[in-house]
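Peer 1: Take a look and give me a structure for this.
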Amino acid sequence: MQKNNKLIRYVILAFALFATMFSYYVWQIAKTPNYQVDEKKGFALLIPKGATFDTVWDSLRVHKVVKDELSFKFLAKLLKYKENVREGRYVITAEMGNYELIKKLRSGRQDPIRLTFNNIRLKKDLVHKIGNRFQFDSTTLATMLNDSAVARKYGFTTETIMCMFLPNTYDVYWNVTPNEFFDIMHGWYKKFWTEDRKRKAAAIGLDPIKAQIMASIVEGETKKADEKPRVAGVYMNRLNARMPLQADPTVVFAHQDFTIKRVNSTLTKINSPYNTYKVIGLPPGPINLPDLNSIDAVLNYERHKYMYFCAKEDFSGYHNFAENFTDHLNNARIYQEALNKLNIHK
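Peer 2: The predicted structure follows:
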């Protein structure tokens, strides 16, 4: 009897020891960091639609991400990840253990792509900015931007559709579809155009699209936030007086040559709906994606009597303003002399 009790105690002790060792092993393979990735950037694992565990494993193996392959596969099987592969983009960090990553992959808890729009003039610039950062082909985006039916769906034309893409930073999931991407951008567009902003636009004789077109001209003229309302005031004065806006950035846009630094009388002869030296009123679409503060500068433009402005001769980025053409010519002469001294003729 004593021998049996002793045997039982040994068995229990052995089992407890085994259980402890097994638990410790499981804890190690679950919690111990197991990925050799950049400590700052990590590694973005892209899992396309229809992918299997083998697809995921091939990607991890090719990029040599997993240190202990056996432990990863063991826990993946234990947690039934093979039956729960979900598409998306998942950032793997250096401090992650197997359990944390596999639970993340199983749940479909993606890491979004941070997308920032700035310094964009043309549709091709926008397409290039987005590039191949998402699962969809960027050529699909280019096609949609030129599709009148798509533009009409969101309340734009193919000339004004760029207004929908407000310069900002957005978090967008990698596996978003082109249509979903457009819906997201339109959602942010509607969020920006609050009832207050719409009322301000209507009060100055504009709608949101026209306000953004005007803002794109202001953006093309100055990067100085404190000067934008004054520049906007000049163009609103011209617009209300039914005189040509004569905005040099629109001429540059018409020529599609953004290396032009000096707009002369030869350049202003171009036949284009974007040449505001020839066409009265606003051009048919924006000439860039203006900053949000440029849009607000138009909605809250400075009331004054200035009808002209010219870049300052100190090349500070600011401008000299004038109420009459005579004073403007004098300001222009001073600036042109400064350009000539630097041998800038184009």
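
Peer 1: contacts and neighbour counts: CA atoms only from here.
Peer 2: Will do.

Peer 1: mind listing the strands in this structure by residue range?
Peer 2: Secondary structure of the chain (DSSP state E): strands at 43-47, 88-92, 113-116, 169-172, 308-311, 319-322.

Peer 1: Residue 159: which of those strands is closest?
Peer 2: Closest of the strands of the chain to residue 159 is strand 113-116, at 22.0 Å (criterion: C-alpha to C-alpha).

Peer 1: in the stretch 101-250 of the chain, which spans are helices?
Peer 2: For the stretch 101-250 of the chain, the helices defined by DSSP state H, counting those that start in this stretch occupy 123-130, 138-145, 148-153, 178-192, 195-203, 208-221, 228-240, 248-255.

Peer 1: which residues are in contact with the fifth one?
Peer 2: Okay, so that is helix 195-203. With contact meaning C-alpha atoms under 8 Å, 6 or more residues apart in numbering, helix 195-203 is reached by 207, 208, 211, 299, 300.

Peer 1: Closest one to residue 312 out of these, please.
Peer 2: Checking these one by one against residue 312 (C-alpha to C-alpha), the nearest turns out to be residue 300, at 23.8 Å.

Peer 1: Also this sequence, please, to line up against the first:
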Amino acid sequence: MYIKKILIGIALLGLVVAAYFSYFVYTTMFVSNTAFNNERAYIYVSSNDTYDSVREQLEPLLKDIDKFDALAKQKKYVSNIKAGRFEITKGMNNNAIINSIRSRNLPLTISFNNQESLEKLAGRVAQQIEADSLSLLTAMTDSGFLSQNNFSEATALGMYIPNSYEFFWNSSAETFRSRMLKEYNRFWSDSRKRKAKAIGFSQDEVIALASIVYEESKQASEQPRIAGVYMNRLKIGMPLQADPTLKFAAYKLPQYKNTIIKRVLNSHKSINSPYNTYTNRGLPPGLIAMPDISAIDAVLNYEKHNYLYFVADAQRLGYHKFSKTLSEHNVKAREYHAYLNSQGINK
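Peer 2: Take a look at the predicted model:
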């Protein structure tokens, strides 16, 4: 009788232990453990992150980090961290959270435009993916990569076509660069290549001129006409005389560091630089900024006309007035200079 009571007691204890274990497993794996009110939250796991780093991001998002720890150890996540951008949705349990951050790396959309240099492009991209600006710039300026793909230091920025692209957050600098090369080659379709050939330009030359057109006007409707002016000048051997190239050349000089040139002066026209299109005929060695796609297509489809000159329109800022003769242009230029004077813009 005594032995029977002992056996019953052991059985009851076993049931209690089993019930507790079942409850613990259930609450650890299948009960909601999120503590945030938004519909979703994201964590970003770097390539060299440890479990402690991931845990630090998760702790404010979860109700019970200890139960998450227990399951993470059981499922061996603590020793098998995956890099990437991961989503946690409101109401998720620990099992679903671990499955998500272990195998569901979500892509994101990155974008860039109007970048004046590779340095600024690297900084812009570094704000959106794991790779830092230094590693990106190093990859972008790698001489072996550039020469292998027919780019130079002067034309390298032209490989990056401004747009929106889908990437994994943990993409490396080399991955970003390689993808951009593919996008560049895709952008230069057979149709665009034929158009470049028809006007006697290489792809680099198209982008170089497009960068000037884009710096002259952000108005897509006006860009083909401006491109036509420059094409007319090139055809007759006239210097481009593009003010944006003077600014580009000036900003390379120490005395113009951390300054903004609002008005091109005669002193700028004497700067000794291959980018000075007042003293040098033809196109500059490379692009002066990242042109928008509209400006590239404006060069490839430039407007056929007889204009040789244009000047900013003081009555419609952002637009220009066009002229066929220098005398006509000088009248319009004086109008704009009077406007600049009235605004106190003298440098």
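
Peer 1: quick one on the thing from earlier: most tightly surrounded among the helices of the stretch 101-250 of the first structure?
Peer 2: The highest average neighbour count among those, using mean count of other C-alpha atoms under 10 Å, belongs to helix 208-221 at a mean of 25.

Peer 1: I would like the range of the second structure that aligns with that helix, please.
Peer 2: Helix 208-221 of the first structure corresponds to residues 203-216 in the second structure, going by TM-score structural alignment.

Peer 1: And the matching stretch against the first structure, how far off on average?
Peer 2: Compared with the first structure after fitting, stretch 203-216 of the second structure has a mean deviation of 0.7 Å; criterion: mean C-alpha distance after the TM-score superposition for the first structure.

Peer 1: got a list of what whatever residue of the first structure lines up with residue 54 of the second structure touches?
Peer 2: Taking TM-score structural alignment, the alignment pairs residue 54 of the second structure with residue 56 from the first structure. Counting by C-alpha under 8 Å, 6+ apart, residue 56 of the first structure touches residue 47.

Peer 1: before we move on, the earlier item: save the strands of the first structure as a markdown table, and put in distance to residue 131 of the first structure too.
Peer 2: Listed next are the strands of the first structure as a markdown table, based on distance: least, C-alpha to C-alpha, whole Å:
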| stretch | distance to residue 131 of the first structure |
| --- | --- |
| strand 43-47 | 16 |
| strand 88-92 | 16 |
| strand 113-116 | 11 |
| strand 169-172 | 14 |
| strand 308-311 | 35 |
| strand 319-322 | 36 |
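
Peer 1: Correct me if wrong: residue 339 of the second structure contacts residue 314.
Peer 2: Yes - look at residue 339 of the second structure against residue 314 with C-alpha atoms under 8 Å: they come within range, at 6.4 Å.

Peer 1: Common neighbours of these two, please.
Peer 2: With C-alpha under 8 Å, 6+ apart, residue 339 of the second structure and residue 314 have no common neighbours.

Peer 1: In terms of neighbours, single out the busier of those two.
Peer 2: A direct count of neighbours by other C-alpha atoms under 10 Å for residue 339 of the second structure and residue 314 places residue 314 higher, at 18 against 15.

Peer 1: roughly how far apart are the match of residue 54 of the second structure and residue 37 of the first structure?
Peer 2: Distance of residue 56 of the first structure to residue 37 of the first structure, computed by C-alpha to C-alpha, to the nearest Å: 16 Å.

Peer 1: Residue 306 of the first structure now?
Peer 2: In terms of C-alpha to C-alpha, residue 306 of the first structure sits 59 Å off from residue 37 of the first structure.

Peer 1: Is it correct that residue 304 of the second structure is in contact with residue 228?
Peer 2: Yes - taking contacts as C-alpha under 8 Å, residue 304 of the second structure lies within contact range of residue 228: 6.0 Å.

Peer 1: Need the strands of the first structure in a markdown table (columns: mean neighbour count and distance to residue 13 of the first structure).
Peer 2: Shown next, in a markdown table, are the strands of the first structure (neighbours: other C-alpha atoms under 10 Å; distance: least, C-alpha to C-alpha, whole Å):
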| stretch | mean neighbour count | distance to residue 13 of the first structure |
| --- | --- | --- |
| strand 43-47 | 20 | 44 |
| strand 88-92 | 22 | 40 |
| strand 113-116 | 14 | 52 |
| strand 169-172 | 14 | 54 |
| strand 308-311 | 21 | 88 |
| strand 319-322 | 19 | 87 |
